[in-house]
Every structure is written in C-alpha cells, then in structure tokens.
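Student: what follows is a protein structure lacking sequence information:
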C-alpha cells in the first residue's frame, strides 16, 4: 500500500502533529485553505467511509470537536470552524485514507461552498428519502 497518511502514522513521512493517541492522529494540512487547517485521521487504514470502523469514526469526530474547541478558544484568530469529509473521488477525496478536515474560519477568508442549493418539490424529497431508507434496511 502506498498511502501518505499511513506513512505519517508510521513516522515515515514528515508531519506537523497536533494530536496523537492510540487510534487517531491530527496534523496540519500541507495545502491549507485557511491558517490552522488540519486533518484528523484514524490510524487504521480505510479508503472511504464504507471501510471505516464506526468506533474509529466516532473517535475522529470527538477529536475534531476537541480541536475545534481549542481553535475557537485559543489565541489564534478564529471566528468559526468547518468540519469536512470527502468520500470518493467524485466528492473531491484526493488521499484515499479517511480523514476529516478541521478548517478554521474568519469572516471574509474566501473559503466556502460555492454550489447553488436546489429547491426540489416535497414529492421528490419524499421519494429520495424512501430510496435511502430502503437501502439502509439492506446494509
């Protein structure tokens, strides 16, 4: 396997570590959207959400929440925080090891979602909800 995040976890690749425990590591993103942008990564490799152990996912989110709180209450200028996870190439995932972005935000920082939300009819929402609900029963 040739995974840069696994190399970071193994100590074989450089990283600016913010947090490290038995199951999760958090380090600064080398291509940050904003100052302080970092990644929270489970130590067990999983390419996408389907391969992520649920306990690891819960721990990743808990660590991200703790880091977001530190960002909001610490000395760095942070007005808000976005948490972002891309699952799959179509969603923008570039490194295929699950990771949660913690992105500090300030007014006017230029970062944000650029898509225009749609306004579907209730019948379309209900139909889509039914499809998802039925699929959930199967997994």
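Tutor: Received, thanks. Fair warning: this is a prediction, and the values are worked out from it, not measured in the lab.

Student: every contact and neighbour count from this point should use C-alpha atoms.
Tutor: Will do.

Student: which parts of this structure are helices?
Tutor: Assigned by DSSP state H, the chain shows helices spanning 4-9, 54-73, 122-138.

Student: want to compare, so here's the second one:
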C-alpha cells in the first residue's frame, strides 16, 4: 500500500499552499490548476470516496466545502464556480477530495475537459493562496 499524498499534505509532510484547515478538513491550491484559485478540499479522515465518509461527517465536511467555495469566488472575483468530486474513476489520489474551480463566462472551460496549467511561479501561487486565506477570514 502506497502512502497517501493528501494525508502527507494534511500533516505537513508534503508542501502545499494551504488556504484553510480545521479539525474536519484541509483546503489547499491544486498543484495543476484549471484556473488560478483552483482548490482541493480534503477531509482529515482518510477515506477513498464520498461513499466511504461516515454519515455524521458529511455535513461538517461539506460545510467546509461551501465556505471555501464562497471564498474562491470572492477572492478570485469569479462569477461562479465549478465544484466537482470523482469517486474512483478519474480520481488521481485515492483520498476523498473536492475540486473548487473559479469560473467566469467565456473562460474556455468546456464540459468535463479540464485543461491543466501551472502557476507562473511560487510567488504567484503564494499570492493566490494569500487571497483565498484573506477571503476565508472574512
């Protein structure tokens, strides 16, 4: 069994641009964002899929997803967002994670084709993470 990279992010063993953390969930920038501000929200509890998350944890987890979604939209001056979660198929890391992608009209995103990019550099990723943390503090 391979170690879980998201569990390593949660405990700080793998560097990330963390934008939110509490006893329930951790949110951080996707290393290969669709658009700047693309975040992943993961539960601290290691489960592979949404169906593995214990029922009492679903509400608290998605309350964090909702909060981060609002922050992404405000911080990135987005008209809306795309919130997605895969179970097994197309799930690159076997740890439940929800993608939150800022969206704007005519942004080029079509259906489920997700063109991946990179941040310009570490400073760009840090600046985007700072904006999201500030929006979460509101």
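Tutor: Great, that's in hand. Note that this is a predicted model, so its numbers are computed, not measured.

Student: TM-score for this pair?
Tutor: Here the TM-score for the pair of chains, by TM-score structural alignment, normalised by the length of structure 2, is 0.74; 112 aligned residues with a Cα RMSD of 1.7 Å.

Student: follow-up on the earlier one: deepest-packed of the helices of structure 1, please.
Tutor: Mean neighbours per residue, mean count of other Cα atoms under 10 Å, is largest over the helices of structure 1 for helix 4-9, with a mean of 18.

Student: mean per-residue distance, it to structure 2?
Tutor: Following the fit onto structure 2, the mean deviation recorded for helix 4-9 of structure 1 is 0.4 Å by mean Cα distance after the TM-score superposition for structure 1.

Student: re the thing from before, columns distance to residue 38 of structure 1 on top of the helices of structure 1, output as JSON lines?
Tutor: Output for the helices of structure 1, formatted as JSON lines (distance: least, Cα to Cα, whole Å):
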{"stretch": "helix 4-9", "distance to residue 38 of structure 1": "13"}
{"stretch": "helix 54-73", "distance to residue 38 of structure 1": "9"}
{"stretch": "helix 122-138", "distance to residue 38 of structure 1": "32"}
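
Student: which one of these lies closest to residue 45 of structure 1?
Tutor: Nearest of those to residue 45 of structure 1, taken as Cα to Cα: helix 4-9 at 7.0 Å.

Student: report the distance from that closest one to the chain centre.
Tutor: For helix 4-9 of structure 1, the separation from the chain centroid amounts to 16 Å (computed by Cα atoms, centre = their mean, to the nearest Å).

Student: can you tell me which of the helices of structure 1 is nearest to residue 104 of structure 1?
Tutor: Among those, the nearest to residue 104 of structure 1 by Cα to Cα is helix 54-73 (7.1 Å).

Student: so how much does the closest one differ from structure 2 once superposed?
Tutor: Relative to structure 2, helix 54-73 of structure 1 is 2.0 Å off (mean Cα distance after the TM-score superposition for structure 1).

Student: what residue in structure 2 is paired with residue 97 of structure 1?
Tutor: Under the alignment by TM-score structural alignment, residue 97 of structure 1 pairs with residue 95 in structure 2.

Student: ok, that match - contacts?
Tutor: 4, 6, 42, 46, 47, 48, 49 (Cα atoms under 8 Å, 6 or more residues apart in numbering).

Student: which of these ranks first by neighbour count?
Tutor: residue 42 (27 neighbours; other Cα atoms under 10 Å).
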